[in-house]
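A.B. asks: Following is a predicted model, sequence given first.
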Amino acid sequence: MDDIVVENRDSVCWIRLNRPERMNAYDFEMAQALAKAIEDNAQSGVIVITGTGNAFCAGGFLGSLQEADENELRTMFYNSLKLFDAIRRSPRPVIAAVNGPAAGGGNELVVACDLAIAAESATFGQTGVRVGSAPVLGGTNFLAMNIGEKRAKEVAFLCRKYSAAQALDLGWINAVVPDDELELEVGRWADELLEMSPRYLEIAKISSNAWWNLSQESYSSGLGMLVQAIGSEDMQEGARAFFEKRKPRFRQSPQKEE
């Protein structure tokens, strides 16, 4: 099975995450392939990212966290940043067509895209601190540009799940449509973009990256901390709990003596 499927429809490039058996969660090779597909299709007028099956993307593959292979995880973490930067560097508008749950790094993938249109059944949220990680590539920093700092901290700290309607109200995404109308609505947005000057769309897009670019130091320092925490007790317990479908039992801070 190909990790991603690329389909060119006239001037619109549809890139479909294609690992439905794991809710399209990506490992380092899949992140690398997605970044390359975005770069290779810069000649398209618009790029759309969506998922196969009932999920958009569940983020980084948690099996890697459970095994805690330092080199593999480091590569996945840094390839995630390369993927998100590829979206931001692309001269073309990139639309997230969110067909189902966008969780963890999958939500950060939505945040990195220029525009986001969601099916009514889609959900959004971060999972990091619940599974022994942290959303340092958008969830703890750039998401605040969309929904405000306090709300972004709520998302990152509490790992709650938000409906598409809630995400729209918060300014997280651009539109919500019935599930069976998602691709049609994305096509309408793409057609409207294709009427614009590609040269000046590129200028507008690159100029709009000002706040994304200012967050680069935060991304780099956050990745550095994640790498240092590879193999930690909390990382392993979080991944085990996820696969065993139970609440994690993280070690608590020592209680103060009375």
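C.D. replies: All right, it came through fine. Residues are numbered from 1 along each chain as shown.

A.B. asks: okay, CA-based contacts and neighbour counts for the rest of this
C.D. replies: OK.

A.B. asks: Let me see the contact set for residue 45.
C.D. replies: For residue 45, the residues meeting the contact criterion (CA atoms under 8 Å, 6 or more residues apart in numbering) are 11, 12, 13, 92, 93, 193, 194, 198.

A.B. asks: ok, 6 Å please
C.D. replies: Residues in contact with residue 45, defined by CA atoms under 6 Å, 6 or more residues apart in numbering, are 11, 12.

A.B. asks: try this one next to it:
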Amino acid sequence: MEFENILAQTKGRIHYITINRESKLNALNQATLAELHTALTQAFSNNNVGGIIITGAGTKAFVAGADISEFAGKDVDSGRRIAYDGQSRVFDVIAGGNKPVIAAVNGFALGGGLELAMACHIRIASDNAKMGLPEVTLGLIPGYGGTQRLTQLVGRGKALEMIMTADMVTAAEALQLGLVNHVVFQDDLLPKAEEIMNKILTRAPLALAAAIRAVNDAHADGVNGFDTEIEEFARCFGTKDFKEGVSAFLEKRKAEFKGE
């Protein structure tokens, strides 16, 4: 399928999604979010895809935020719909996906851009990256899960400081805070994301999906994550991949997982 605002291609078992609005610093308008929903759901349902890497076109920005021009003139009900649709159709789809998603953060990741990166399971940043949630400068708060995911990643106090001051943090600061997993030179950004993804793709696919569900339930309202872990652990025993993994371990050979 051809997209206007993103680039989507699969190489090997990795599906690459690039926000392709470089002249707009890859800002997320509604059309881009709709295309992201389509690209993500297709990738998650494609048995040939093992994982997804999301990045932005160019070197200046991953995603510099939402397209604020689309917010002008909107009322309370419209604002609620914008946040709900964005969260349910894109950001929660990523976070709850059955395959690993890595954000390769090149340059600015602000507002909806940082929220997009935080929805991913792993974040790699280039050394020129700057991240923040500046919504209060517009009389808003983050609406795509930012208040929740930033708190989970960096803690309540730092999350409130970043949100209320609207200050950006550097890549080095983000690494120290636990907001990103790794910081590398710009030219090494995609290779580092691919290195991590390729290592992940040697592991059992069904176990990866189970791990994502269990970790997500650590923060799910009204859910006991320990119970989820027990159930997901038990289900793994019914997979062919489990049998293959144990056999390979006992036979001192490399496991060949098939996601079954």
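C.D. replies: Nice, thanks for sending it over. Every value quoted in this text rests on a predicted model; they were computed, and no experiment measured them.

A.B. asks: ranges for the helices of the stretch 101-250 of structure 2?
C.D. replies: With DSSP state H, counting those that start in this stretch as the definition, the stretch 101-250 of structure 2 shows helices at residue ranges 112-119, 146-154, 156-165, 171-177, 189-200, 205-216, 225-236, 240-250.

A.B. asks: residues making contact with the fifth one?
C.D. replies: Think helix 189-200 of structure 2. Contacts made with helix 189-200 of structure 2 from outside it, assessed by CA under 6 Å, 6+ apart, are listed as residue 126.

A.B. asks: still on that earlier bit, please identify the most buried of the helices of the stretch 101-250 of structure 2.
C.D. replies: When you average the neighbours per residue for each of these (mean count of other CA atoms under 10 Å), helix 112-119 leads with a mean of 27.

A.B. asks: For residue 67 of structure 2, which of the helices of the stretch 101-250 of structure 2 is the nearest?
C.D. replies: helix 112-119 (9.0 Å; CA to CA).

A.B. asks: The closest one against structure 1, how far on average?
C.D. replies: In this overlay with structure 1, the average offset of helix 112-119 of structure 2 from its partner residues is 1.0 Å by mean CA distance after the TM-score superposition for structure 1.

A.B. asks: Pull up the aligned stretch in structure 1 for that helix.
C.D. replies: Here helix 112-119 of structure 2 aligns to structure 1 at residues 105-112, judged by TM-score structural alignment.

A.B. asks: What of stretch 193-207 of structure 2?
C.D. replies: Here stretch 193-207 of structure 2 aligns to structure 1 at residues 186-200, judged by TM-score structural alignment.

A.B. asks: so how far is that stretch from its chain's centroid?
C.D. replies: What separates the centre of stretch 186-200 of structure 1 from the centre of its chain is 23 Å, taken as CA atoms, centre = their mean, to the nearest Å.

A.B. asks: With stretch 19-39 of structure 2 instead?
C.D. replies: Going by CA atoms, centre = their mean, the spacing between the C-alpha centre of stretch 19-39 of structure 2 and its chain's C-alpha centre is 15 Å.

A.B. asks: In that stretch, which residues are buried?
C.D. replies: The neighbour-count criterion (16 or more other CA atoms under 10 Å) identifies 19-22, 25-29, 32-37, 39 as the buried residues of stretch 19-39 of structure 2.

A.B. asks: first vs last residue of the match of stretch 193-207 of structure 2, how far apart are they?
C.D. replies: Terminal residues of stretch 186-200 of structure 1 lie 21 Å apart, using CA to CA, to the nearest Å.

A.B. asks: same thing with stretch 101-112 of structure 2?
C.D. replies: One end of stretch 101-112 of structure 2 sits 17 Å from the other (CA to CA).

A.B. asks: cool, stretch 115-124 of structure 2 as well?
C.D. replies: Terminal residues of stretch 115-124 of structure 2 are spaced 14 Å apart (CA to CA).

A.B. asks: just how off-centre is that stretch within its chain?
C.D. replies: For stretch 115-124 of structure 2 - counting by CA atoms, centre = their mean - the centre lies 3 Å from the chain centre.

A.B. asks: residues making contact with it?
C.D. replies: 91, 95, 101, 102, 103, 104, 105, 146, 180, 181, 182, 183.

A.B. asks: show me what contacts residue 50 of structure 1?
C.D. replies: With contacts defined as CA under 6 Å, 6+ apart, the neighbours of residue 50 of structure 1 are 16, 56, 97.

A.B. asks: any idea how far residue 57 of structure 1 is from it?
C.D. replies: According to CA to CA, residue 50 of structure 1 stands 8 Å off from residue 57 of structure 1.

A.B. asks: Check whether the spatially closest residue to residue 7 of structure 2 that is not a sequence neighbour sits in a helix, strand or coil.
C.D. replies: Ranked by CA to CA, 6 or more residues apart in numbering and with sequence neighbours excluded, the top spatial neighbour of residue 7 of structure 2 is residue 18, at 5.0 Å. Applying DSSP: H, G, I helix; E, B strand; the rest coil to residue 18 of structure 2 yields a three-state assignment of strand.

A.B. asks: which residue lines up with residue 18 of structure 2 in structure 1?
C.D. replies: Residue 18 of structure 2 maps onto residue 16 in structure 1 when the alignment is built from TM-score structural alignment.
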